[in-house]
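K.L.:
Below: sequence and its predicted model.
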Amino acid sequence: MADLIDIDAAVIGAGPAGLIAAEQLAQAGARVAVFDGMAAPARKFLLAGRGGLNLTHSEALPDFLARYGAAQPRLSPAIEAFGPQQLRAWADDLGQSTFVGTSGRVFPVAMKASPLLRAWLRRLDAQGVQLRLKHRWTGWDGEGHLSFDTPDGPRRIAARTTVLALGGASWPRLGSDGSWADLLARKGVTIEPLKPANCGFVAAWSALFADKYQGAPLKNVALSFGPRTVRGEAMITRDGIEGGAIYALSALLRDAILAGGEARLWIALRPDLTPNDLAARLAKPKGKQSLSTYLRKAAGLLPASIGLLQEVAHASGATLAMLPADELAALINAVPVRLIGVAPIARAISTAGGIAWDEIGDDYMLRKLPGVFAAGEMLDWEAPTGGYLLTACFATGAAAGQGAAKYLGR
């Protein structure tokens, strides 16, 4: 039997939610160890920061909180206590000052996640937090001790309190594989099915279109589904479509596809032009220009946008050359794209579903497992990209850490 190690608090998961929970516990005077199955901490956090770490967002707090939809009432207290302003102050205390970009998103001046993480780990080490890597959590043993698989064999931990911060099920190669769901379900904890969020979708492209335009952007477009319209960019993939504007609609599209098998997305390729303006431009003589050249010059369309128009027209049994100027103008700003599937959860940016809110107390302790707290993407919430995901992970991690410290009587 593995030797038993005794500590005050175990934090399982070395992402932002887990590390901030550990920091709260250490500041309260607890002996804390953070366990993670990977060989390095915060792998997904580091990946998110490669193109510029979008830490949070600068919009007014009421608007910020509204981004969490149905989960807003449960998340609001944690975010109000450790939200955008507090997160920026926290980063500043680590020597990683932040700035507000033109879109309102907040980034560290260094842009990358690695300088912030290094400073954070140094501070945690100075606070006495132990980091135990390559420790894959396998649940509890018959005596209620935490069990881990390690390169040196099984290990058991006796912790007076535990914070679970194992993430969702997106990017499993970085450590968040959702395997914790079965472990908690066996303890009677209700788990809402894990689903992809901020994800791409499958479209029935022709092989010709997919081969030619995969990886091509659709810039400055407006995407609509149901009552919602989003401005931004998207990208054609071999199997379908993804990108920032798609992610903003992903919850609505996903739920529609899961319920009915498909969803029809509408794309306005030149949303700043009225139908009359577009029709007037397209009524001009084409001369000897090819149709693609004409559409590029007259309507200002990118090659991928022209290809998409041709793909949709061909699927309906028509050709663009057959359409009069007013019908072509109407199509340009209302391109119907039939989506027939959701991209796999392993390719999603984040996860919806998780531990049902009824299972969680106001202090983030699991009602059926006294002394066990949960935070981050393990909980049943989702949010768009733009800093909202990270902020809620930090906020719930801080709340769970404070709840665990209170449980210890600290």
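P.N.:
Thanks, I have it. Since this is a predicted model, take the numbers as computed values, not measurements.
K.L.:
all contacts plus neighbour counts: C-alpha atoms, from now on.
P.N.:
Noted.
K.L.:
mind checking the end-to-end distance for stretch 94-104?
P.N.:
22 Å (CA to CA, to the nearest Å).
K.L.:
How far off centre is the host helix or strand of residue 373?
P.N.:
Counting by DSSP states H and E, the element that carries residue 373 is strand 372-374. Its chain's average C-alpha position is 21 Å from that of strand 372-374, according to CA atoms, centre = their mean, to the nearest Å.
K.L.:
Longest helix in the protein, by number of residues?
P.N.:
Secondary structure of the chain per DSSP state H: the longest helix is helix 388-407.
K.L.:
Can you spell out which helices and strands pack onto it?
P.N.:
helix 16-27, strand 56-57, helix 72-81, helix 84-93, strand 153-164, strand 372-374 (3 or more CA pairs under 8 Å, 6 or more residues apart in numbering; DSSP states H and E).
K.L.:
got the residue ranges for the helices in the stretch 51-200 of the chain?
P.N.:
61-66, 72-81, 84-93, 114-126, 180-185 (DSSP state H, counting those that start in this stretch).
K.L.:
out of those helices, which comes closest to residue 269?
P.N.:
Closest to residue 269 of the helices of the stretch 51-200 of the chain is helix 61-66 (CA to CA; 27.8 Å).
K.L.:
here's the one I want to compare it with:
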Amino acid sequence: MKKSVSIIGGGPAALLLAAFLDPQKFNVTIYEKNKTLGRKFLVAGKGGFNLTHSEPIAQLVDRYTPSHFLQEALLDFDNLDFQKWIDTMGIPTYIGSSKRIYPEIGIKPIEVLNAILDVLSKRGVTIQYQNTWTGWDSDHNLVFNDAIEVQSDYTVFALGGGSWKVTGSDGTWLELFKTQGIEVIPFKASNCAYGVNWNPDFIDLYEGNPLKNIAVSCGDKSQKGEVVLTRFGLEGNAIYAISPQIREELNDKQNATIFLDLKPTLSYDDLLHKLKKSTLKKTSEKLQKELKMSPAQIGLLKIYLSKETYLNSELLAQNIKKLPIEIMGFALLDEAISTTGGVNLNALDENFELKMLKNHFCIGEMIDLDAPTGGYLLQSCFSMGVYLARHLNSIP
């Protein structure tokens, strides 16, 4: 006789779990609070639909904080496995210049989602829409919409984090978990904008300008890429990648210091040589013509450095390589691309099962993990879903 699996939430982790569960062993039902599945999956696709990242798996594993918790799942179903799987559904992919993996040009996010939903349909997965999970009854049966009780052999929570509430990922389940004594951690913004107390004249002039081909560091972590100057502060892939380090400093000291390397391809000695050998008289012209620096980069140096430092080649080169910027805080939680917090890792075993509730599992962004943008968060969800499916499939 088939056993029942109730999956609560309809995001990428849930979809891959349902796609890989054995239909000969399980009756699978997804309970979704919205009228459609994959709302956040589709929203993520609006800015360039990178499904995962192409870097070697050993490097990919190290992108997560902490990395050890996801290692087995990522090795079991990695970025190449995902590419092969989605290709079998008629969704070919390509590797972009950033090494991110995208559906071939012309394929829209909704087409990717529909291809996955077609797999679920063929495997007999039932989807119950507009069913909001509101807790358990006294026998630990699931309750939806404060009235509907559901018995299930296995329950899998894929409830998402605390950002982008418009998609249904509102994090209200934290309180329900607390009532069961499950250890949870408040959500915090990750992959978000960070506040900087800009000089008003500077930001009036350069708001919206990118700082391209730079490196950003905090603590012992450095990331090359791009950031954008905003009225609030800084955002972009280079600063998103060091979110764990910034967040740690903010938690400890209420502010954090990041360092910008405005010319990561040149050493200090290279910079100094170019500045000193230049026949140009004005420092700004040297920066623009000899070092190919943008007006926004030059403006940043001018506003942060004293006139004496700016005109001193040695000190200027030092600051081009390591310009300190003070971070004052996070963007609003709901404006973050993703969040940390949620279910404490110590509350789960190696198969994502809640230690306090037998046959109850948690996967996806609701777990207290951190992943940078660039396809890493999606890949973690894909890998967790498949890993748990294979675990359940293996149970006699």
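P.N.:
Sure, I can see it. Everything numeric here is computed off the predicted structure, so don't read it as measured data.
K.L.:
between the helices of the stretch 51-200 of structure 1, which gets nearest to residue 225 of structure 1?
P.N.:
With CA to CA as the measure, helix 61-66 is the member of the helices of the stretch 51-200 of structure 1 nearest residue 225 of structure 1 (19.2 Å).
K.L.:
Which residue numbers in structure 2 does the closest one align to?
P.N.:
Under TM-score structural alignment, the alignment places helix 61-66 of structure 1 onto residues 57-62 of structure 2.
K.L.:
contacts for the matching stretch?
P.N.:
If you take CA atoms under 8 Å, 6 or more residues apart in numbering as the criterion, stretch 57-62 of structure 2 is touched by 53, 67-68, 70-71, 74-75, 78-79, 376.
K.L.:
ends of stretch 277-294 of structure 2, how far apart?
P.N.:
Using CA to CA, the two ends of stretch 277-294 of structure 2 sit 20 Å apart.
K.L.:
who touches that stretch?
P.N.:
Contacts for stretch 277-294 of structure 2 (CA under 8 Å, 6+ apart): 211, 271, 274-275, 295, 298, 310-311.
K.L.:
just stretch 144-153 of structure 1 next, same as before
P.N.:
The contact list for stretch 144-153 of structure 1, computed with CA under 8 Å, 6+ apart, reads 2, 134-141, 154-159.
K.L.:
Going along the chain, name the helices of the stretch 201-350 of structure 2.
P.N.:
Per DSSP H, counting those that start in this stretch, the stretch 201-350 of structure 2 carries helices over the ranges 237-240, 243-253, 268-277, 283-285, 295-304, 307-311, 313-321.
K.L.:
winner for burial among the ones you listed?
P.N.:
Mean neighbours per residue, mean count of other CA atoms under 10 Å, is largest over the helices of the stretch 201-350 of structure 2 for helix 237-240, with a mean of 25.
K.L.:
now that helix: which residue numbers in structure 1?
P.N.:
Counting by TM-score structural alignment, helix 237-240 of structure 2 corresponds to residues 244-247.
K.L.:
Kindly report the same for stretch 197-211 of structure 2.
P.N.:
Taking TM-score structural alignment, stretch 197-211 of structure 2 hits residues 204-218 over in structure 1.
K.L.:
One more: stretch 119-134 of structure 2?
P.N.:
Using TM-score structural alignment, stretch 119-134 of structure 2 lines up with residues 123-138 of structure 1.
K.L.:
what about stretch 103-114 of structure 1, start to end distance?
P.N.:
For stretch 103-114 of structure 1, the end-to-end distance is 23 Å (CA to CA).
K.L.:
now stretch 82-99 of structure 1
P.N.:
End-to-end distance for stretch 82-99 of structure 1, by CA to CA: 18 Å.
K.L.:
likewise stretch 186-194 of structure 2?
P.N.:
Taking CA to CA, stretch 186-194 of structure 2 runs 19 Å from one end to the other.
K.L.:
next one: stretch 77-92 of structure 1
P.N.:
23 Å.
K.L.:
number of nearby residues for residue 361 of structure 2?
P.N.:
20 (other CA atoms under 10 Å).
K.L.:
any idea how far residue 359 of structure 1 is from the aligned partner of it in structure 1?
P.N.:
By TM-score structural alignment, residue 361 of structure 2 lines up with residue 373 in structure 1. Residue 373 of structure 1 is 10 Å from residue 359 of structure 1, where distance means CA to CA.
K.L.:
Could you pull out the residues contacting both of those two?
P.N.:
Common neighbours of residue 373 of structure 1 and residue 359 (CA under 8 Å, 6+ apart) are residue 366.
K.L.:
Pick the one among the contacts of stretch 57-62 of structure 2 closest to residue 99 of structure 2.
P.N.:
Closest to residue 99 of structure 2, out of all of these and judged by CA to CA, is residue 53, at 6.2 Å.
K.L.:
what's the closest non-adjacent residue to that closest one?
P.N.:
residue 100 (4.4 Å; CA to CA, 6 or more residues apart in numbering).
K.L.:
What residue in structure 1 is paired with that neighbour?
P.N.:
By TM-score structural alignment, residue 100 of structure 2 lines up with residue 105.
K.L.:
what number of residues lie near that match?
P.N.:
19.
K.L.:
quick one: contacts for it?
P.N.:
Contact analysis of residue 105 of structure 1 by CA under 8 Å, 6+ apart lists 54-58, 386-387.
K.L.:
And the furthest pair within the residues you listed?
P.N.:
Spatial extent of those (CA to CA) is set by the pair 54 and 58 at 11.0 Å.
K.L.:
hey, what's in contact with both of these two?
P.N.:
Applying CA under 8 Å, 6+ apart, one finds that residue 54 of structure 1 and residue 58 are jointly contacted by 105-106.
K.L.:
more crowded one of the two?
P.N.:
Higher neighbour count among residue 54 of structure 1 and residue 58: residue 54, with 25 against 19, using other CA under 10 Å.
K.L.:
Translate residue 226 of structure 2 into the numbering of structure 1.
P.N.:
Aligned by TM-score structural alignment, residue 226 of structure 2 pairs with residue 233 of structure 1.
K.L.:
so what's its match closest to, chain neighbours aside?
P.N.:
Leaving out its chain neighbours, the residue that sits closest to residue 233 of structure 1 by CA to CA, 6+ apart is residue 219, at 4.8 Å.
K.L.:
from what I can see residue 331 of structure 2 touches residue 195, true?
P.N.:
Yes: in terms of CA atoms under 8 Å, residue 331 of structure 2 counts as a neighbour of residue 195; the distance is 6.9 Å.
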